[in-house]
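Trainee: Structure of the sequence below:
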Amino acid sequence: MDSAEGDMMSENSMLTFDEALAVIHRSVSTSEPVHVALEKALGTVAAEGIHSSVDLPPADSSAMDGYAFAYMGQRKGDNLPVTGVSMAGEPFGGVVQKDQAVKIMTGGIVPQGCDAVIPFEEVEESRDSICLKADAAFGTNIRFRGEEVGKGEILVQAGTLLDSREIGMVAAGAVPQVKVIQRPRVALLTTGTELTSLGEPLSPGRIVNSNHYFLSARLRELGCDVLPLGTVPDDMKRLKSAFIEGLEADAIISTGGVSVGDRDLVKNSLSELGFDLGFWRVLMRPGKPVLFGMLEGKLVFGLPGNPAACGAAFELFVVPALRRLAGMEAGKEAVIRVAVTQPVRSRRGRDSFIWGVLKRRENSFLFTPKQRQGSGQHRSMAGANALLRVPPDLGDLSGGWEGDAFPLRQRLLGGVL
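Mentor: The predicted model follows:
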C-alpha cells in the first residue's frame, strides 16, 4: 500500500464510502501468475491466452455412423462395395477407390480417397455392399481437420475464468499446463469471548458464531479457498498469534472487535504487528466500524461483528478486493439503476445501504427492500440479492425513487444476474 498517495489515514479520520473503496482499488493488485496442471485449474483465471497445440479436429473425421466414399454424383439406387471399416481410434489403413465405400463410426478418420459420409439410415446394407436410399452430396457429415480450431489458434483469452467448459476446450487442444491467477486463499478469523460453535451449550451471554458460518460459506460460494483460523477470545496475545498464522493466505478477514469498546482489540493487535492502516471506520450504515490495511504485504479486513453490518462491509469492500486479486481490473464493480417498489427508511449524514431483492422488469430493474434492516439482524440479509445505496443527503425515500444498487455476486468473476 502506497502511503505517498495519501491512502493512509490517521486513527481519527473517517472516509466516505467512495473514498474507502478508492483506497482498496489503489492498494490491491492481481496475484502473481503460476503454472498449474490443467486438472488443478478449475476456478482460476487465465493469465495469458491459451493456444491449441493441435488442429481440432486433428484429422478429417466422421460426424455420424455410416459409410465413407468418394463423391462422384452418386444418387439414390446406386450400389457401392464395402472394403473395410474405420473406427474411432482404429482408422482404415488403405486407400479407398472411387467406386468403393468404407464402413465408418462417429469420430473415425475419413479414409484417404473419401470426401462424403452417408448415414446408416440412408443406405440398404447387404453382406459386402450398400445401396443408397438417398442422393449423396460432397462433404456431407464430415468434420474437417482444423475446422473448429487450427493449431496455434487461441482457445481461451487471457482473463477468462476457467470453468468446466473452458477446461474441456483446453484439454481438447492438448495443453497439459496453463498459466493462471489462482483462486484467492482467505484466512477467516472470528473474535469474541461470547461466541460458541454450533452444538455447544448456549450459556447466559453466549451466542452462536454465525458470522463464521456465513463468511466461510460465502467465500466458498464465490470460489475462494478458505483457511479457517477459528474463534479467538478477546485477548491481544491470541489475536496476534492468529493474525500471524493468517499470513499464509492472500488475505485475512476478521469479524468483531473493530469498534471503540473496551474489548475491541483487533486494531491494536494489528498495530503491534506492524500493520499498515488503510482506513478505519467509514461514513456508512450499516458497516461503519470496518478496518482495512496491509500486514506483511497481505490484505487484512476487520469487519463489524453485527451480522448485517458484517455482510454489507464484506460485499462492498472485500468482494472487490478479492476480485482484483483474482485478476479483475480495479473499479469494475457492477452497479445497476433501479426503481424502489415501496418506501425506504433512511437517515441523512452517511451513505445508507439497504438489503433487498432485485428483479428485472423488461428493460429496467425493480428493488424491493427487506422489511427489517437492523445491523444486528440476519433477516436483513436472508433472501436478499442486492444492496441499495441511499446517498447521505437523502432521508426517507418514497416508492418509485430511482437510485443505484449493487447486485450480490454468485462468483468472483463472471456476470451478476
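
Trainee: When you work out contacts or count neighbours from here on, use the C-alpha atoms and nothing else.
Mentor: Noted.

Trainee: For stretch 279-287, which outside residues touch it?
Mentor: Residues outside stretch 279-287 that contact it (C-alpha atoms under 8 Å, 6 or more residues apart in numbering): 7-11, 13-17, 20, 23, 288-293, 303-304, 308-310, 312-313, 350-353, 375.

Trainee: ok, of these, which come out buried?
Mentor: 7-9, 14-17, 20, 23, 288-293, 303-304, 308-310, 312-313, 350-353, 375 (16 or more other C-alpha atoms under 10 Å).

Trainee: Which of these fall in helices?
Mentor: If you go by DSSP state H, the buried ones among the contacts of stretch 279-287 have 17, 20, 23, 308, 309, 310, 312, 313 in helices.

Trainee: Can you say which two of the residues you listed are spatially most distant?
Mentor: 23 and 308 (22.8 Å; C-alpha to C-alpha).

Trainee: And the helices in the stretch 301-417 of the chain?
Mentor: Using DSSP state H, counting those that start in this stretch, the helices assigned to the stretch 301-417 of the chain run over residues 307-313, 319-325.

Trainee: secondary structure element for residue 131?
Mentor: Using DSSP states H and E, residue 131 maps to strand 129-132.

Trainee: so after that strand, what's the next helix or strand?
Mentor: Downstream of strand 129-132, the first helix or strand assigned by DSSP H and E is strand 142-143.

Trainee: and that next one, what does it pack onto?
Mentor: Helices and strands touching strand 142-143, by 3 or more C-alpha pairs under 8 Å, 6 or more residues apart in numbering; DSSP states H and E, are strand 61-62.

Trainee: one more to line up against the first:
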Amino acid sequence: MSLLPVEEAQARLLALATPLPPTALSLAQAVGGYLAAPLAARRDQPWTDLSAMDGYAVRWADMPGPWRLVGEMAAGAVPSGDALAAGTAMRIFTGAPMPVGADTVILQEDVTADGATIRLTGEGPGAPGRHVRPRASDFGASDTLLSAGMRLGPAQIALAALAGHAMLPVRPGPRVAILSTGDELVPPGAPCPPGKLPASNGAMLRAMIEGVGGAVIDKRLIPDDLPAVTAAMREAARADIIVTSGGASVGDHDLIRPALEGAGGTIDFWRIAMRPGKPLIVGRLDQAIVLGLPGNPVSALVTGALFLLPLIRHFAGAAAPLPRPRTGRLGAAMPAVGNRTDFVRATLKDGIATPIGFQDSAAMRAAAQANALIIRPIGAPAAQAGEETQVLDWPSLGLVG
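Mentor: Predicted structure coming up:
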C-alpha cells in the first residue's frame, strides 16, 4: 500500500466530518468558540460624534477665539438640541458627546481660562474636526463585523458587546473518547514495575483536546486484547471522535484495525507519508470519526497536532481548521529528505528554527523542549544553516507554548 501525502490525508479526514449544529451562548460562554454565522452590528459606534480628548468643544469657524465658556459635557451626557452659539465654547471630556454645532476640540493645555473666557495660547487643533471621533467611525448599524468561522477571542467578544449582542451563535466543540491500548500501560503515578510504562498519551491528548475546545467524554486504558478493544470501540461510538493511541501498526499486538472492523466500523485510509507518525489510521464507526494515532508519544503529539486538532476545529466550525506554516530560517544544517515529509521538532526564536538534538519518536524530554516543527518536504535536498524553511509553531498548531 502506498503512503498517503499529508495534505491529502488531512483533506480526506476533514471531508468525513460535518460541523456540529450551532447553539446560542452568552458572551462569557462563547470565548474560544467559532462564530456560526456572520455577525452584524445593531448600533452605530460611536453613537454620535464624541470628543477624543479632554479640552473645549468649539466651532472651527470661530478660530482663533477667544470664546465664552457656556457649560461642560461629560461622558454619558446627552447634548441638548440647542446649537453652540458663535463665539462660545463648552468644556468637554474624553468620550463625551459633542455639542450640536461644535466640530472641533481644542486640547485643554492649549488654552488659558480667564473667568468665563478661554483664549488660545498653544498650537491649537490645526484643522477642523481634530480630536473628534465621528459617529459610526468604528462601525455603523448593520455593518458585518465578524465572519462565520472566526474564533472568538477577547477582542471579538468586546466587539460583539459594543455591537449590541449579548448572545452569539457558536458551534460546540466535539465530544471525544480517548482509548489508549497496551498491556504495558499503567495510570500516571501508579506503581511502575519493570515491563510497565506510565500512560502518558492519554494525559497529553486530553490536554490537547481541551486546549482547543473539545470535550473529553471517555478516557480509558485497554489491554492488548482484541475483544476488549472491540468492546471499548463500540462503547465509545457515542462520541463524535474516537482517538486511539497505540496498536495502529502491523504487529501482532496492533489491534486497532481489526477491532474497528469487528465493531462494525470501516477504514477510510491508513499509513501517511510522514515522519514521525506513518501508521495513522482514519475510519468511521457509526457517526464517530475514528483516528488511530501511533503509540510512541512524540508520534502521537505530532499526528495529534496535524490531524486531531484540525478535526476538532472543523467540527466546531472553524473557517480555517488547518495550521498555517510561517517562513523561518534554519539554525543548523539538515540532511536530504526521503519519501516521507519530515516534521522535525525544533526551538524557534527570532525566526530561527533550530532542530532539537534527539529526534527519536519516544523521546518526550527533547520534544517538551521544542516549540515548533520544521517542515521538510518529500525529496527536499540537504539544507544549510540560514536557508529559508517552513515552520509550524506551537500556537499555530493549537499547542501551549
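
Trainee: Next, check the contacts of stretch 279-287 of structure 1 against the strands and list the overlap.
Mentor: Under the assignment DSSP state E, those contribute 15, 16, 291, 292, 293, 303, 351, 352, 353 to strands.

Trainee: how about the equivalent of the third one over in structure 2, what does it touch?
Mentor: Taking TM-score structural alignment as the criterion, the aligned counterpart of residue 291 of structure 1 in structure 2 is residue 281. Listed by C-alpha under 8 Å, 6+ apart, the contact set of residue 281 of structure 2 reads 248, 257, 267, 268, 269, 270, 271, 290, 291, 292, 293.

Trainee: what's the counterpart of residue 159 of structure 2 in structure 1?
Mentor: Alignment note (TM-score structural alignment): residue 159 of structure 2 maps to residue 169 of structure 1.

Trainee: Could you double-check that that match lies in contact with residue 149?
Mentor: No - taking contacts as C-alpha atoms under 8 Å, residue 169 of structure 1 lies outside contact range of residue 149: 10.1 Å.

Trainee: list the residues that contact both of these two?
Mentor: Taking C-alpha under 8 Å, 6+ apart as the criterion, residue 169 of structure 1 and residue 149 both touch residue 155.

Trainee: who has more neighbours, these two?
Mentor: residue 149 (19 against 16; other C-alpha atoms under 10 Å).

Trainee: Whatever residue of structure 2 lines up with that one and residue 159 of structure 2: what is the separation?
Mentor: Aligning on TM-score structural alignment places residue 149 of structure 1 opposite residue 139 in structure 2. Distance from residue 139 of structure 2 to residue 159 of structure 2, counting by C-alpha to C-alpha, to the nearest Å: 10 Å.

Trainee: just residue 178 of structure 2 next, same as before
Mentor: Counting by C-alpha to C-alpha, the separation of residue 178 of structure 2 from residue 159 of structure 2 is 36 Å.

Trainee: Skipping adjacent residues, who's closest to residue 281 of structure 1 in space?
Mentor: Spatially, and ignoring its direct neighbours in sequence, residue 281 of structure 1 is nearest to residue 289 (4.5 Å; C-alpha to C-alpha, 6 or more residues apart in numbering).

Trainee: The one you found: what's it in contact with?
Mentor: Residue 289 of structure 1 makes contact with 258, 259, 280, 281, 282, 303, 304, according to C-alpha under 8 Å, 6+ apart.

Trainee: and if we set it to 7 Å?
Mentor: Applying C-alpha atoms under 7 Å, 6 or more residues apart in numbering to residue 289 of structure 1 gives the contacts 258, 259, 280, 281, 282, 304.

Trainee: Ok, residue 340 of structure 2 next?
Mentor: For residue 340 of structure 2, the contact set (C-alpha under 7 Å, 6+ apart) comprises 273, 274, 275, 378.

Trainee: same thing but at 6 Å, please
Mentor: The neighbours of residue 340 of structure 2, taking C-alpha atoms under 6 Å, 6 or more residues apart in numbering as the test, are 273, 274, 378.

Trainee: which position in structure 1 aligns with it?
Mentor: In structure 1, the residue matched to residue 340 of structure 2 (TM-score structural alignment) is residue 351.

Trainee: how close does that match get to residue 18 of structure 1?
Mentor: From residue 351 of structure 1 to residue 18 of structure 1 the distance is 10 Å (C-alpha to C-alpha).

Trainee: what does residue 243 of structure 1 give?
Mentor: In terms of C-alpha to C-alpha, residue 243 of structure 1 sits 28 Å off from residue 18 of structure 1.

Trainee: So for the two, which residue has more residues nearby?
Mentor: Taking neighbours as other C-alpha under 10 Å, residue 243 of structure 1 and residue 18 compare with residue 243 leading, 23 against 11.

Trainee: Okay, that one and residue 214 of structure 1: tell me how far apart.
Mentor: Using C-alpha to C-alpha, residue 243 of structure 1 is found at 20 Å from residue 214 of structure 1.

Trainee: Next, count neighbours for residue 173 of structure 1.
Mentor: A count of nearby residues for residue 173 of structure 1, using other C-alpha under 10 Å, gives 25.

Trainee: Then residue 241 of structure 2?
Mentor: If you count neighbours by other C-alpha under 10 Å, residue 241 of structure 2 ends up with 27.

Trainee: One more: residue 398 of structure 2?
Mentor: Residue 398 of structure 2 is flanked by 19 other residues according to other C-alpha under 10 Å.

Trainee: Return the distance of it relative to residue 189 of structure 2.
Mentor: 27 Å.

Trainee: same check, this time on residue 346 of structure 2
Mentor: The gap separating residue 346 of structure 2 from residue 189 of structure 2 is 29 Å, by C-alpha to C-alpha.

Trainee: Settle it for me: which of the two has more neighbours?
Mentor: Higher neighbour count among residue 346 of structure 2 and residue 189: residue 346, with 26 against 8, using other C-alpha under 10 Å.

Trainee: gap between the closest residue to residue 376 of structure 2 other than its chain neighbours and residue 185 of structure 2?
Mentor: The shortest distance from residue 376 of structure 2 to any non-neighbouring residue, by C-alpha to C-alpha, 6+ apart, is to residue 342 (4.9 Å). Note on residue 342 of structure 2: its distance to residue 185 of structure 2, by C-alpha to C-alpha, is 28 Å.

Trainee: next one: residue 338 of structure 2
Mentor: Here the criterion is C-alpha to C-alpha. By it, residue 338 of structure 2 lies 33 Å from residue 185 of structure 2.

Trainee: Between those two, which is the more surrounded one?
Mentor: Neighbours were counted for residue 338 of structure 2 and for residue 185 using other C-alpha under 10 Å; residue 185 has more, 18 against 14.

Trainee: Tell me the counterpart of that one in structure 1.
Mentor: Aligned partner of residue 185 of structure 2 by TM-score structural alignment: residue 195.
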